[in-house]
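Asker: just coords:
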């Protein structure tokens, strides 16, 4: 029997997180009995490359050839579209709708590997071999540059070329490249500025070429292979003669390329902007590489809109802080300089007691261990030496905030703080310092980590074997749908309890979020735990019975988990406390969990989450946690619960210490309880302690004569 199969997808290219829809047309010349017809869809990455290793210790001089390969599966899907029956003659049309997970990377194909997606139709026939028809599907993972703080940071790169080798005369060429933002999408024009200062005595800059370089990294069996290729080049004939300066403004159109990789996979795609400067004479070409991000959606806000967005109560790492400082004076003052200072650092201090033994006595010595970790330091001069007249003085600032800056936090033995200061140096007298602490939040997008979609499953057994209690055991299975949540989200968990004990009953259980602060000073550390208990669930499981239980826990307003190695590290665990009858102690079961700032967008039932095979109908009927949709949530800012004993910086003067400052963190109102319940449980008043994302911070007004904080004299 001759069968013609045609795949007709609705779109030539599908986006991750959407449904792949279309039709499959089968044309047959005669009717035939069919066991089954089903479609399969697979998304996978394959890496294969060779390495040549030379063992210098071996007597054999022949190199060793090592073949490295790796495979990574992103999704598998199977759905039956025709059961056991007779396939009629003629044209048969079958519709399909396949949901794609949001973590599926973009399709690419290169020398050492590829990311590919394939749709197949399998026809199972009686007493005959199966017929398989395949077609490739192009998938693009969306990359919205507006949600990436690093794309908002402008590119400023400086490079210096020294010319000193014989027979050329010595000299220096200084080049500065400025790009308004760090991320662009294909088809967008990138406007850039080149400041060229040619200090050489006889060498001219003849021209330069702008090239977008795609760099692919392949990982397999602990080895790494990198390949680069030039995508598109533009040559500009701009002459800069020796001993001259010139500013060149031009634009470069981003070609059609795959977006940059967003997750950790065995194939990583990144981009560089390469400036190739061509000099006169026999000089080699001068290559200048600057990293750049390529997305699918361009930045939505202009420079004015982004500046307004950054004047919020919470500043995000990777953004630029803009604003103004207003200084009011009632009399003229002689100053030697005025500057704005922004410092972000982590400071840890705790006592350590050591014992010293001598012949006559035992001495206990007290040491103070301290550590400081600086993340950013920025200084901007706003006034020089001279006479400062009385009246109002306004100073504007624009401060870049690096993307690696961790979230502001305050603990028992240390803190991460960011402070904006106006420093006035006076002649003969001590300087005056006016300070304002700022809250910084490092974004933690859970959608960029596929492991967050995997459910948490814990199986534990508790044995009762000691007199006077009877024997037996209790087996418990804990299931949590996802591995990461955000403040304000409700964690719906389930318990399977098999009570095989002879006379001990399970009386109740309770979920607790355990926050762990780790403070490090060289090889010494202090660990502080904070317990945020949920409601007690009074559900009894009698002995010699089984029961399936369920509960919920609302994530309170806390800072996100730490993303890098710092002297202050924050992590979280969920603790399930099981309470028994009689004199038995509580049974605590702990499992790690991640707290982020941006919730997951996808959800699925238990089996689908394990294998990353979602089903649209089952998802709609499932009762697991549904992370917030970005179009239906309200992002609020709230202060955390009051810290009983917080860190007091011993290096700061007591009269000028901002000890009353509390950081602010995000919470999603989509998951939050009613306002009355929030107020009752945490002592928060939504109208006072909650601020919408659109709320803006007022200008900083500094009045030396009426400042609420006394200056440092």
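Answerer: Here it is on my side, so go on. Predicted model only: the values in this text are computed from it and were never measured.
Asker: hey, let's count contacts and neighbours off CA atoms from now on
Answerer: Noted.
Asker: Can you give me the distance of the spatially most central residue of the chain to residue 687?
Answerer: Against the mean C-alpha coordinate of the chain, by CA atoms, centre = their mean, the closest residue is residue 444 at 3.8 Å. Per CA to CA, to the nearest Å, residue 444 is found 26 Å from residue 687.
Asker: can you give me the strands for the stretch 501-650 of the chain?
Answerer: With DSSP state E, counting those that start in this stretch, the ranges of strands along the stretch 501-650 of the chain come out as 506-521, 524-537, 545-554, 568-580, 587-595, 635-638.
Asker: how close does residue 412 get to residue 80?
Answerer: Separation of residue 412 from residue 80 (CA to CA): 59 Å.
Asker: could you say what helices and strands the strand ranked longest in the chain packs with?
Answerer: Longest strand of the chain, by residue count under DSSP state E: strand 333-357. Helices and strands touching strand 333-357, by 3 or more CA pairs under 8 Å, 6 or more residues apart in numbering; DSSP states H and E, are strand 362-383, strand 386-388, strand 414-426, strand 506-521.
Asker: Can you list the residue ranges for strands in the stretch 1-150 of the chain?
Answerer: Secondary structure of the stretch 1-150 of the chain by DSSP E, counting those that start in this stretch: the strands cover 3-9, 13-15, 19-28, 32-53, 64-82, 85-87, 90-99, 108-109, 113-125, 131-140.
Asker: Got another one to weigh against that:
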């Protein structure tokens, strides 16, 4: 019977809502023959739940509610929405016959402003459901579950001003093996606030003073989820999910090298550390230098914030003659912002591993008067295009009802999150201002000459008469 029910959302094909909005839709029941029922119930629910079990000291996810005796089970739950409406009959009402046909019921439920964003993890979730239950006499109830995504607005412009500032962290690992000298890593991020779809630019300086080579440098973006249970005791567990990864290197022993890598932030939930007591979501960038198996791997961790409203641009930046502000004094040269141009400088061909070149950034000039090599920029920054709502593929879960007195078929659900196209903007994010590089049209030609042509040209110059600089 569950296949005979369909739940749709009004003016929202994928069922994505922000807090404060009203989730509305239709429950369509299609029966090919008459049925005996006690009632039809519609529930709109939203809750955070964490559950896991411990076996031999190990934490294991719990995919079923019923657990064998002797295994310790930890559970935590927090409810946000609990709306129940009987479309027909009641829980303990009289049995009635419902004729064959199609029945359409509308529903609407406001979403409180304090609800956290949807999230699906290994040891818990923040889930919002629309469920229709057919209460049958003398048989198990049948349910139809449909999930919808709720997003808590996290405007990076309304958060801490530190999100606009660069972030720098460093680590140094000392090795006692054969009196090796330390390995030093210094990592820099252009800003600390991002949105899905934006490119995160990481600059790392590696100084390998040890006697062993650094095999590679791994730059990773992690989602860290922390789950809290209060039954039978207060316990917490955490989970790390790898969202993006780049590899650079190697760095030979007693050598130094700099790397600039870019990571695209996929569709994911916004940072949530205070709204829910059960599930907390945070993000961090981790840079690890992989050394010899006998040595510890130096690592640098920089926390970041991911929201769903990007940082507003500050308009055109100052010219090349203006002095660099103190917060950017420690950055390596004029490190470009997280834009399409920055991606090209970080390695345009497949975003490969390439060292950061100072010479490529210092040779900038303004166009001369009448030079039409550059297009004129408008004073006002362009408007941000609307985001697309994409699925977070690493959060797919089965939302079927697992009650023993209920028959529910498997239902897969994947939350959707707004993904922005920030980096195709002409106006840069709030980062150090870029300098225009003047295109060279004719300077590259002498580099293409062969050795014979260069030799012939030098011989011709020797034959030409040279005027004396002293006037007689």
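Answerer: Perfect, I can see it now. No experiment lies behind these values; they were computed from the predicted model shown.
Asker: List the TM-score for the superposed pair.
Answerer: Between these two chains, after superposing, the TM-score reads 0.63 (TM-score structural alignment, normalised by the length of structure 2); 344 aligned residues with a CA RMSD of 3.7 Å.
Asker: Buried by neighbour count: which residues of the longest strand of structure 1 qualify?
Answerer: For strand 333-357 of structure 1, burial by neighbour count (16 or more other CA atoms under 10 Å) applies to 334-350.
Asker: Let me know which of the strands of the stretch 1-150 of structure 1 is tucked in deepest.
Answerer: Most buried of the strands of the stretch 1-150 of structure 1, by mean neighbour count (mean count of other CA atoms under 10 Å): strand 113-125, with a mean of 19.
Asker: What is the equivalent residue in structure 2 for residue 420 of structure 1?
Answerer: The criterion is TM-score structural alignment: under it, residue 420 of structure 1 has residue 130 as its aligned partner in structure 2.
Asker: State the number of residues packed around that match.
Answerer: Neighbourhood size, residue 130 of structure 2 [other CA atoms under 10 Å]: 22.
Asker: Nearest residue to it in space, please, no chain neighbours.
Answerer: Using CA to CA, 6 or more residues apart in numbering and skipping the chain neighbours, the partner closest in space to residue 130 of structure 2 is residue 44 (4.7 Å).
Asker: Please pull up the equivalent of the one you found in structure 1.
Answerer: Checking with TM-score structural alignment, residue 44 of structure 2 has residue 342 as its match.
Asker: give me every residue that touches that match.
Answerer: Neighbouring residues of residue 342 of structure 1 by CA atoms under 8 Å, 6 or more residues apart in numbering: 376-379, 399, 418-421.
Asker: longest helix in structure 2, by residue count?
Answerer: Looking across structure 2 with DSSP state H, the single longest helix is helix 451-463.
Asker: Where does it end up in structure 1?
Answerer: Under TM-score structural alignment, there's no match for helix 451-463 of structure 2.
Asker: residues in contact with that helix?
Answerer: By CA under 8 Å, 6+ apart, no surrounding residue is in contact with helix 451-463 of structure 2.
Asker: do the same with stretch 99-113 of structure 2
Answerer: 18-35, 44, 80-81, 83, 87, 152.
Asker: for the stretch 251-400 of structure 2, what spans make up the helices?
Answerer: 340-345, 359-362 (DSSP state H, counting those that start in this stretch).
Asker: Count the residues that sit near residue 688 of structure 1.
Answerer: As a burial measure, residue 688 of structure 1 scores 8 neighbours (other CA under 10 Å).
Asker: next one: residue 461 of structure 2
Answerer: For residue 461 of structure 2, the number of neighbouring residues by other CA under 10 Å comes to 10.
Asker: Please tell me how far it sits from residue 451 of structure 2.
Answerer: Residue 461 of structure 2 is 15 Å from residue 451 of structure 2, by CA to CA.
Asker: do the same with residue 399 of structure 2
Answerer: Residue 399 of structure 2 sits 71 Å away from residue 451 of structure 2, going by CA to CA.
Asker: With adjacent residues omitted, what lies nearest to residue 83 of structure 2?
Answerer: residue 44 (5.1 Å).
Asker: ah, wrong one, I meant residue 279 of structure 1
Answerer: Nearest one to residue 279 of structure 1, counting by CA to CA, 6+ apart, is residue 205 at 4.7 Å.
Asker: For that neighbour, the count of nearby residues, please.
Answerer: Residue 205 of structure 1: 19 surrounding residues under other CA under 10 Å.
Asker: That one matches what in structure 2?
Answerer: Per TM-score structural alignment, residue 205 of structure 1 is not aligned with anything.
Asker: quick one: stretch 123-138 of structure 1 aligns where in structure 2?
Answerer: Counting by TM-score structural alignment, stretch 123-138 of structure 1 has no counterpart in structure 2.
Asker: That stretch spans what distance, first to last residue?
Answerer: Termini of stretch 123-138 of structure 1 sit 24 Å apart (CA to CA).
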